[in-house]
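Q: Need coordinates for the below:
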Amino acid sequence: MSGHLRAPIPSATMPRKETERMNTSPTKTDDAKLSWTAGNLATLDLAACTCAPVLGPADVGRVADDIDVWDAWPLADASGAPVPWHGGELWFALTAPMADDPESRHALARIHHFFREGDSFRHLGQTLPEGFSPGSREWSGAARLEGAQVALYFTAAGERGESHLTFRQRLFMTRCTLTENQNAPFGPWSAPREIVEPAGPYMAAQESEGRIGEIKAFRDPFPWRAPDGTEYVLFTGSAAAAPRAFNGLVGLARMDEASGSYLPLAPLVDATDTNNELERPHIVEHAGRLYLFWSTQAKVFAPGITAPTGLYGATAERIEGPWHLLNGHGLVFANPPSEPFQAYSWWVLPDLSVTSFVDYWGVDDASATEKPEGRTRFGGTFAPFLRLSLSGERASLT
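A: Presented below is the predicted three-dimensional model:
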C-alpha cells in the first residue's frame, strides 16, 4: 500500500490541524527496542547522502500493458532468498488495472504473481481467487516456501463486500502446494487465517475514511525465523500509546507454539513524533548481524523534519537488540534530489540486491503527478535492481 503521493479519497477521520495539535507531548512506546527521533535525523546531511541512480526511459519497461505493478516480494526460503524454480524465480506484487489516475490503484489492489528470469519478469496472473480474501482488496505481505508448501502472508484491507471502501487492516496467512506447472504454480489455497491481532502497543487500523499517507497502520506482515527456530512476524504498525498524526512503529510478534498464533511484543522501532509510516519492514542476516530495513516517504515525516523518500534501516546482533540506526541516522539511500519520486518500496534480498518499483519518474515537483500528466509519468513496473554494501553499522549503495 505504498508509493502514494496524494489521496484520491477525500476527507480524513481527523482533520490534519487537529492531529498536529495532538502532537505536543513526547510519548514513546514502552520497551521499544529503538526510538527513531528528530535528533537522529538532525545528523543527516542531505547533500552528502547516498542516492540511487536517476532512472531513464530505458529503465521503465512495463511488465504488462493493462496493469500497474508495485510492492514486490519473492517466494523465499527461510533466509529470505528467492527459491529457484524452473530456471528462474516466482515473485509476487500488488497490481491493479491501469487507470487514468494511478493513485486509484490502492482501492483496487490484488496480489498477482510473476516469473523472474534474469532481469525480466513475466506476468502469470492473479494469485488468490476472487472473493477469497477477507478484505475488499489485498495489500502487501511476504511469501515463504516450507517444504512443498507456500505460505503467503498478506494484508486484508477493508471488508469483503463493503459498498464503501474502509481502511481496516488485518494480517492473514494462507497455504498451498507449489506445483511444477509453469503457468499455474499454486494448488488450492487454504482458508485464510488471521495470525496476529492489534493489542498492547499496537493501535487497531480500522478507519472508515482517510487520506493515503495519513491513515494508521496494521499491515505488511513479514515472517522471520530466529537461529533457535523461534518464529516471528514483523509488520507496519501505529502506537496505541500515542494516538496522533505521527506514531509509526515497526511491530513484532512471536509465534505461540500451542495456539499457532503470534503474540504481540514490544516494537522493534518507535518513530512517534518522527514519522507516520515505516512501511514493509524486513530483516536480512549478513556477516553475523541482523539488518532491519523499511521504506518511508518525505511527506510522512513530522513537521520540522527534513528527510528524503528512501530506504532506512537499523542493525543488531540479535532480535532482542540493542538496535542501532544505520549510518547514525537510519538513511541507507534516497531517491536522487532531481527525481524525488522515482522509486519506492525497496526490498533487500540476502545477496544484498534491492528491488523496488518505478513510481513517478522524470518529475521533481509533486504537482506533475496530478492527472493527466501523472499517468504518463507513473512507471507502475519493476525498477532495476540495486546492490548494497553493509559493514557493521554502515550501509551504502555499491
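Q: contacts and neighbour counts: CA atoms only from here.
A: OK.
Q: first to last residue in stretch 52-69, what's the distance?
A: Start-to-end span of stretch 52-69 (C-alpha to C-alpha, to the nearest Å) is 20 Å.
Q: what's the distance between Thr50 and Gly61?
A: According to C-alpha to C-alpha, Thr50 stands 25 Å off from Gly61.
Q: With neighbour numbers in mind, choose between the two.
A: Taking neighbours as other C-alpha atoms under 10 Å, Thr50 and Gly61 compare with Thr50 leading, 19 against 16.
Q: my guess is that one meets Val332, correct?
A: Yes: with contact defined as C-alpha atoms under 8 Å, Thr50 counts as touching Val332 (7.1 Å).
Q: where do the helices sit along this structure?
A: All helices of the chain, identified by DSSP state H, fall at 16-22, 38-41, 373-377.
Q: show me the contacts for Asp77.
A: When contacts are counted by C-alpha atoms under 8 Å, 6 or more residues apart in numbering, Asp77 is found next to Val83, Arg144, Leu145, Glu146.
Q: likewise Pro221?
A: The neighbourhood of Pro221, defined by C-alpha under 8 Å, 6+ apart, consists of Ser140, Gly141, Ala142, Tyr153, Phe154, Thr155, Leu171, Val233, Leu234, Phe235, Thr236, Arg280.
Q: Can you tell me the closest non-neighbouring residue to the residue nearest the centre of the chain?
A: Among the residues of the chain, the one closest to the centroid is Arg280, at 2.3 Å (C-alpha atoms, centre = their mean). In space, Arg280 comes closest to Asp220 once its chain neighbours are excluded; the distance is 5.2 Å by C-alpha to C-alpha, 6 or more residues apart in numbering.
Q: that older thread, which one of the helices of the chain is the most hemmed in?
A: helix 373-377 (a mean of 18; mean count of other C-alpha atoms under 10 Å).
Q: contacting residues for Thr174?
A: Counting by C-alpha under 8 Å, 6+ apart, Thr174 touches Ala151, Leu152, Tyr153, Trp189, Ser190, Ala191, Pro192, Arg193.
Q: make it 6 Å
A: With C-alpha atoms under 6 Å, 6 or more residues apart in numbering as the criterion, the residues that contact Thr174 are Ala151, Leu152, Ser190, Pro192.
Q: Take the residues you listed and keep only those in strands.
A: Among the contacts of Thr174, the members falling in strands are Ala151, Leu152 (criterion: DSSP state E).
Q: Reformat the contacts of Thr174 as TSV; add distance to Leu386.
A: TSV is the format used below for these (distance: C-alpha to C-alpha, whole Å):
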residue	distance to Leu386
Ala151	27
Leu152	25
Ser190	35
Pro192	34
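Q: run this one through as well so I can compare:
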Amino acid sequence: MRGIFDHPLPCPRVFEAQDIWHFDPSQTLWDIWGVQTDAGDLAQVDGASLWVMLCAPRAQDPDMRHTCARLRLLMRRDRVWHDCGNLLPDGFSPGSREWSGSTRLDLKTNVMTLWFTASGRRGEEVCSFEQRLFHAQADLVFTRNVPVTRNWRDLTQSVINTGQLYTDVARTPGIPGRIKGFRDPYWFRDPANGQGYLLFTASKPEHQSTSHYDGVIGIAQASDRYGLKPFELMPALIDADGLTNELERPHVFVYHGLYYLFWSTQKQVFNPSGVQGPTGLYGMVAPSLFGPYQPLNGTGLVLANPSEEPLQAYAWQVLPSLEVVSFVDYWGLKGRDPRADHVLKARQFGGSIAPSSYLELHGAKTRIVSTGS
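A: Presented below is the predicted three-dimensional model:
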C-alpha cells in the first residue's frame, strides 16, 4: 500500500442532490448486493435484476440503523428501482439483527439461497456484537410482477467459529468503531474445480495477532455441492494484521482467467502507526483462488471517494460485468465533519442507492471508466 498518495486517487464523480433519492423517506438503505447465479453473474428474472440491501427506519442518529437492520429485497427493471419488502419473514433470523451476506438464484427452479450474518441473538435485551453466519433457502415467485420469497426453510449455521483460526466475537467483540468481525459471507464456486467456498470478513485470533488492527478475509470450504451443509473453516485468504481492523464485504470472481478479490475498508480503521489509506474499494489479483495475490495498481486501491467528499459512498461490490454498486453514505459535506454536528449528521446521511461506477480490468491494473446515474 505504500505510495498510495503519490498519485491522483482513482475517484468517481462527486454526488449531487439529484443522486440522493428514496423509495420511502422514512427508511434507510445500505450495503447493497446483487442476486447472482451460481456462476456469479447477475441473475435476470422476467427482464429484471434482483438485489438485497440492509434496511432500517430512518433515525436522527444514522448509526442506530445497525441495531435494527433487516434484509430488504429490491428489483431493478429498465433502470428503475422497486422496493419489494423485507426478504426474511419476521422471527426467522436467529439474530436480533440481519447483516450483510450474499444471495444466489437457481434460474431453473427459482430456488433462492441466502448466506447472511445473524448479529446478536434473538430476544436479547441489549444488542451485542456477536456475529454468526447462516444460510437458508426459499422459493421465488412473482405476484403482480413483484418478486416475493416464500417457504423459507433449512436455516443452518454455515460454520462454527471455535476461535482457533478466527476471533470468536462472542468472547472478544471489540469496541464501537473497531468491532471484531465474523460476518459478510460471500458464496463463490471456483470454476477451476467446481468447489464451493464462503469468503467472509473476520479478525485474526488474539493468540496469533500482533496488533489490535488484525483484519483478515476468511474462507471456508463447502462440504456439499450447493453449500447447504456446514462448511469447513480454512486459514485466512488475506491477512492485514498490523495494517487495518476491517476488510469488509469481500467478494471474488474470475475475469480473463484471473481471480479478482475485492473488499471495502474505511479510513478510520487503519492502524494510525502504520501505512494509511483512504476509505475505498481495495483489491488483489491472482492466478488462482489461493494465490499468490498481488495488490491491484501496486497499492491495492481500486476506487476512493473524491477528496472533497471523502465519505460519500461505502460498501462497494464489483460485479463480473464490472459494474460497481454501493450506497450513499455522508454526502454534500463540503469539508464539514458530521461527527461534530448531529443535525448535519442526520441531514447529510444518504442511506440510499449510489450511482454505479464502471471499471476496466487489465491484469493487475484497473481504471474507472465512468460513474452513471
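Q: where does the TM-score land?
A: Once superposed, chain against chain, the TM-score is 0.92 (TM-score structural alignment, normalised by the length of the second structure); 358 aligned residues with a C-alpha RMSD of 1.7 Å.
Q: so how far is Arg58 of the second structure from the equivalent of the residue nearest to Arg280 of the first structure over in the second structure?
A: Under the alignment (TM-score structural alignment), Asp220 of the first structure maps onto Asp184 of the second structure. Using C-alpha to C-alpha, we find Asp184 of the second structure at a distance of 23 Å from Arg58 of the second structure.
Q: Which of the two has more residues huddled nearby?
A: Counted by other C-alpha under 10 Å, Asp184 of the second structure and Arg58 do not tie: Asp184 has more neighbours, with 26 against 19.
Q: returning to what we had before: test my guess that the residue nearest to the centre of the first structure contacts Phe218.
A: No: Arg280 of the first structure sits out of contact with Phe218 when judged by C-alpha atoms under 6 Å, with a separation of 10.8 Å.
Q: Now flag whichever of the contacts of Asp77 of the first structure is closest to Leu249 of the first structure.
A: Of all the contacts of Asp77 of the first structure, the one sitting nearest Leu249 of the first structure is Arg144; the distance, using C-alpha to C-alpha, is 23.6 Å.
Q: contacting residues around the aligned partner of that closest one in the second structure?
A: Structural alignment places Arg144 of the first structure opposite Arg104 in the second structure (criterion: TM-score structural alignment). By C-alpha under 6 Å, 6+ apart, the contact set of Arg104 of the second structure is Val35, Gln36, Thr37, Asp38, Met112, Thr113.
Q: residues contacting the closest residue to Arg104 of the second structure other than its chain neighbours?
A: Leaving out its chain neighbours, the residue that sits closest to Arg104 of the second structure by C-alpha to C-alpha, 6+ apart is Gln36, at 4.8 Å. Taking C-alpha under 6 Å, 6+ apart as the contact definition, Gln36 of the second structure lies against Leu42, Ala43, Arg104.
Q: quick one: Ser93 of the second structure from Trp187 of the second structure, how far?
A: Ser93 of the second structure is 19 Å from Trp187 of the second structure, where distance means C-alpha to C-alpha.
Q: what about these two, which has more around it?
A: Higher neighbour count among Ser93 of the second structure and Trp187: Trp187, with 30 against 21, using other C-alpha under 10 Å.
Q: ok, for the more buried one, nearest residue in space, not its chain neighbours?
A: The spatial neighbour of Trp187 of the second structure that comes closest, neighbours along the chain excluded (C-alpha to C-alpha, 6+ apart), is Leu198 at 4.7 Å.
Q: now stretch 145-153 of the second structure, how far from the centre of its chain.
A: Taking the mean of its C-alpha atoms, stretch 145-153 of the second structure sits 23 Å from the chain's own mean (C-alpha atoms, centre = their mean, to the nearest Å).
Q: residue in the second structure matching Gly362 of the first structure?
A: Aligned by TM-score structural alignment, Gly362 of the first structure pairs with Gly332 of the second structure.
Q: what about its match, how many neighbours?
A: By the other C-alpha under 10 Å criterion, the neighbourhood of Gly332 of the second structure contains 20 residues.
Q: before we move on, the earlier item: from the contacts of Asp77 of the first structure, pick the one nearest Leu390 of the first structure.
A: Val83 (23.0 Å).
Q: The closest one maps to what in the second structure?
A: Taking TM-score structural alignment, Val83 of the first structure has Ala43 as its aligned residue in the second structure.
Q: returning to that earlier point: out of the helices of the first structure, flag the one nearest Asp273 of the first structure.
A: helix 38-41 (7.9 Å).
Q: Name the member of the contacts of Thr174 of the first structure with the most neighbours.
A: By neighbour count, taken as other C-alpha under 10 Å, the most surrounded of the contacts of Thr174 of the first structure turns out to be Leu152 (24 neighbours).
Q: contacting residues for that one?
A: Leu152 of the first structure sits next to Ala143, Met173, Thr174 when contact means C-alpha under 6 Å, 6+ apart.
Q: If we only consider those residues, which is nearest to Val354 of the first structure?
A: Ala143 (16.7 Å).
Q: count of residues packed around Arg387 of the first structure?
A: Number of residues near Arg387 of the first structure (other C-alpha under 10 Å) recorded here: 16.
Q: ok, now how distant is Ile10 of the second structure from Arg153 of the second structure?
A: If you look again at residue 10 of the second structure, you'll see it is Pro, not Ile. Pro10 of the second structure sits 43 Å away from Arg153 of the second structure, going by C-alpha to C-alpha.
Q: For the contacts of Asp77 of the first structure, which ones persist in the second structure?
A: For these, the aligned pairs still in contact in the second structure (both residues aligned by TM-score structural alignment, their matches' C-alpha atoms under 8 Å) are Val83, Arg144, Leu145, Glu146.
Q: TSV for those residues, including distance to Gly379 of the first structure?
A: Converted to TSV, those look like this (distance: C-alpha to C-alpha, whole Å):
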residue	distance to Gly379 of the first structure
Val83	27
Arg144	28
Leu145	30
Glu146	33
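Q: Quick one: buried ones out of those residues?
A: Under a neighbour-count criterion of 16 or more other C-alpha atoms under 10 Å, the subset of these counted as buried comprises Val83, Arg144, Leu145.
Q: any idea how far the last one is from Asn335 of the first structure?
A: Going from Leu145 of the first structure to Asn335 of the first structure by C-alpha to C-alpha gives 32 Å.
Q: Also the second one?
A: To Asn335 of the first structure, Arg144 of the first structure is 29 Å away according to C-alpha to C-alpha.
Q: same deal with Gly61 of the first structure?
A: 19 Å.
Q: if we can go back for a sec, the match of Asp220 of the first structure against Leu198, yeah?
A: No: shown here, Asp184 of the second structure and Leu198 do not form a contact pair, counting by C-alpha under 6 Å, at 9.4 Å.
Q: quick revisit: so which of the helices of the first structure is nearest Thr166 of the first structure?
A: It's helix 16-22; of these, that one is closest to Thr166 of the first structure (C-alpha to C-alpha) at 18.6 Å.
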